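>>> This is a predicted model, with the sequence first.
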Amino acid sequence: MGRTRPGDARGKVLKAASTLFYRDGIHVVGVDAVAAEAGVTKAALYGNFGSKSRLVVAYLRERDRAWQEQVDEITAAHPDPRQRVLAVFDAYEEWLSRDGYRGCAFLNATSEFPDPADPVREVVRHHKTALHGYLRAQLARAGAAGADRLADELMLVLEGAAVQSVVAQDAGPFRTAKRLATSMLAA
């Protein structure tokens, strides 16, 4: 195996951490396993992230960035804000079915990091708040009455579908949730 250039190690470690943390759980996976999966030394891992905690935060931030990119890509095809809201359900379905129905990485991380003051929880709050804000902004653009309340309700429907899709190991709950959201938007 050739030497990893310093700039390459960060990306390799993030990719390996994403695979292992999502598949096996964050606390179960040690830095030795991440370094081995990435094909880098532990020194390279620590040189880029400083600690496992900071690696976990970087992993979640990268997932958030990728999620936002996917939502933007899927919703951009819809000029109508109500259709953009419904397209978020499609984005969730595509994301979780591609990832093998292990659930929402952010909710999974929350269950592993119960302290509300933990930096991991801050990344989760940011992710969920950004999604809520996106829904609220689209609803306001559409002129929906009670955009804040409706965004709250749609978040519950989305999160419930995410959990049910894991239980069922199937995307069906997202289709049901999208039908429910369609009814909510028509009211």
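Alright, I've got the coordinates. Since this is a predicted model, take the numbers as computed values, not measurements.
>>> switch to C-alpha atoms for all contacts and neighbour counts from now on
Fine.
>>> For residue 100, which three-state class applies?
coil (DSSP: H, G, I helix; E, B strand; the rest coil).
>>> give the contact list for it.
Neighbour list for residue 100: residue 169 [criterion: Cα atoms under 8 Å, 6 or more residues apart in numbering].
>>> for residue 171, same thing?
By Cα under 8 Å, 6+ apart, the residues touching residue 171 are 93, 97, 165.
>>> putting a second one here so we can go through both:
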Amino acid sequence: MTIATETPTSARVPGAKVRILETATALFYGDGIRTVGVDRLIGESVVTKATFYKHYGSKDRLIVDYITLKHETARQQFESIVESADSAEGALRAIVAAIVAEIARPGFRGCAFINAAAEFPDPNHPVRAIVVSHRDWYTSALADLLTAVGHPMPGDAADEFLLARDGAMTGGYGGDPIAASAALQRAADRVIRAAVAR
């Protein structure tokens, strides 16, 4: 009796809709949303034009799905870190470590949400709405952790934490990633110590 050792091709190859979104995610983050055209998305996704339009209808809908996926992924990662930590302080420090690791990752190109906001300056554009919603969620989630560690002003501290993260992500891409990461760690440590020192 022969035991099959390979997964059938149909199980290994993602469906066309998933493949298009995965391709868009890599290209939009790596090269910029506006610079990537539909023909390139179709070619690199290895789908037909009809298949692309059947699943997404337009590049605009794909862009919204891309930034929505970025939010969902970030949220899942954040929640996973919090669930794995032994305390709220441990979770905050683990979040900083995850940001530092992201900045050091090959192909890092800054924060996907800041990049998207820069490409879509109209505050009424659906992409901007998702970016604002993401940042509101992120600030609220940080404030919850800072409340749990006893920070006297968790909302303000969450704003400071997020601003330090934004600066590190931008500085890590546009400048010296080591210096940016070290600055983030110092800023986050000050925010956390303001709570645990009480």
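On my side now, so go ahead. Being a predicted model, the structure only gives us computed values, none of them experimental.
>>> that older thread, relative to residue 7 of structure 1, which of the contacts of residue 171 of structure 1 is nearest.
Distance ranking of the contacts of residue 171 of structure 1 against residue 7 of structure 1, using Cα to Cα, places residue 97 first at 31.4 Å.
>>> now the aligned partner of that closest one in structure 2, nearest residue through space, not along the chain?
Taking TM-score structural alignment for the superposition, residue 97 of structure 1 sits opposite residue 104 in structure 2. Counting by Cα to Cα, 6 or more residues apart in numbering, residue 177 is the residue found nearest to residue 104 of structure 2 once chain neighbours are left out, at 6.8 Å.
>>> Which residue of structure 1 sits opposite that neighbour in the alignment?
Using TM-score structural alignment, the equivalent of residue 177 of structure 2 in structure 1 is residue 170.
>>> just to revisit the earlier point, and the residue nearest to residue 104 of structure 2, how close does it get to residue 112 of structure 2?
Separation of residue 177 of structure 2 from residue 112 of structure 2 (Cα to Cα, to the nearest Å) stands at 16 Å.
>>> Touching, residue 119 of structure 1 and residue 56? I think so.
No - no contact is recorded between residue 119 of structure 1 and residue 56 when judged using Cα atoms under 8 Å, the distance being 9.3 Å.
>>> Looking at those two, which one has more neighbours?
Neighbour comparison, residue 119 of structure 1 and residue 56: the larger count goes to residue 56, with 22 against 15 (by other Cα atoms under 10 Å).
>>> need the contact list for the residue lying closest to that one once chain neighbours are set aside.
Nearest in space to residue 56 of structure 1, with sequence neighbours left out and distances taken as Cα to Cα, 6+ apart, is residue 120 at 7.1 Å. The contact partners of residue 120 of structure 1, taken as Cα under 8 Å, 6+ apart, are 53, 56, 57, 60, 109, 110, 113.
>>> so where does whatever residue of structure 2 lines up with residue 120 of structure 1 fall, helix or strand?
Aligning on TM-score structural alignment places residue 120 of structure 1 opposite residue 127 in structure 2. Using DSSP states H and E, the secondary-structure element containing residue 127 of structure 2 is helix 126-148.
>>> on contacts alone, who are the packing partners of the helix or strand containing residue 173 of structure 1?
Mapping residue 173 of structure 1 onto the secondary structure by DSSP H and E places it in helix 172-186. Helices and strands touching helix 172-186 of structure 1, as assessed by 3 or more Cα pairs under 8 Å, 6 or more residues apart in numbering; DSSP states H and E, comprise helix 81-98, helix 147-168.
>>> what comes into contact with that helix?
For helix 172-186 of structure 1, the external contacting residues (Cα under 8 Å, 6+ apart) are 82, 86, 89-90, 92-93, 144, 150, 154, 157-158, 161-162, 164-165.
>>> Could you single out the nearest of those to residue 132 of structure 1?
The nearest one, if we look at the contacts of helix 172-186 of structure 1 relative to residue 132 of structure 1 and count by Cα to Cα, is residue 154, at 8.5 Å.
>>> who are the neighbours in contact with the counterpart of that closest one in structure 2?
In structure 2, the residue equivalent to residue 154 of structure 1 is residue 161, according to TM-score structural alignment. Taking Cα under 8 Å, 6+ apart, we find residue 161 of structure 2 in contact with 142, 187, 188, 191.
>>> Can you tell me what the third one aligns to in structure 1?
Alignment note: residue 188 of structure 2 maps to residue 181 in structure 1; criterion TM-score structural alignment.
>>> Tell me, how many residues neighbour that match?
21.
>>> distance of the match of residue 154 of structure 1 from residue 97 of structure 2?
Taken as Cα to Cα, the span from residue 161 of structure 2 to residue 97 of structure 2 is 13 Å.
>>> go on, residue 56 of structure 2?
Between residue 56 of structure 2 and residue 97 of structure 2 the computed distance is 36 Å (Cα to Cα).
>>> what do you get for residue 42 of structure 2?
Taken as Cα to Cα, the spacing of residue 42 of structure 2 relative to residue 97 of structure 2 amounts to 36 Å.
>>> what do you get for residue 65 of structure 2?
Counting by Cα to Cα, the gap between residue 65 of structure 2 and residue 97 of structure 2 amounts to 28 Å.
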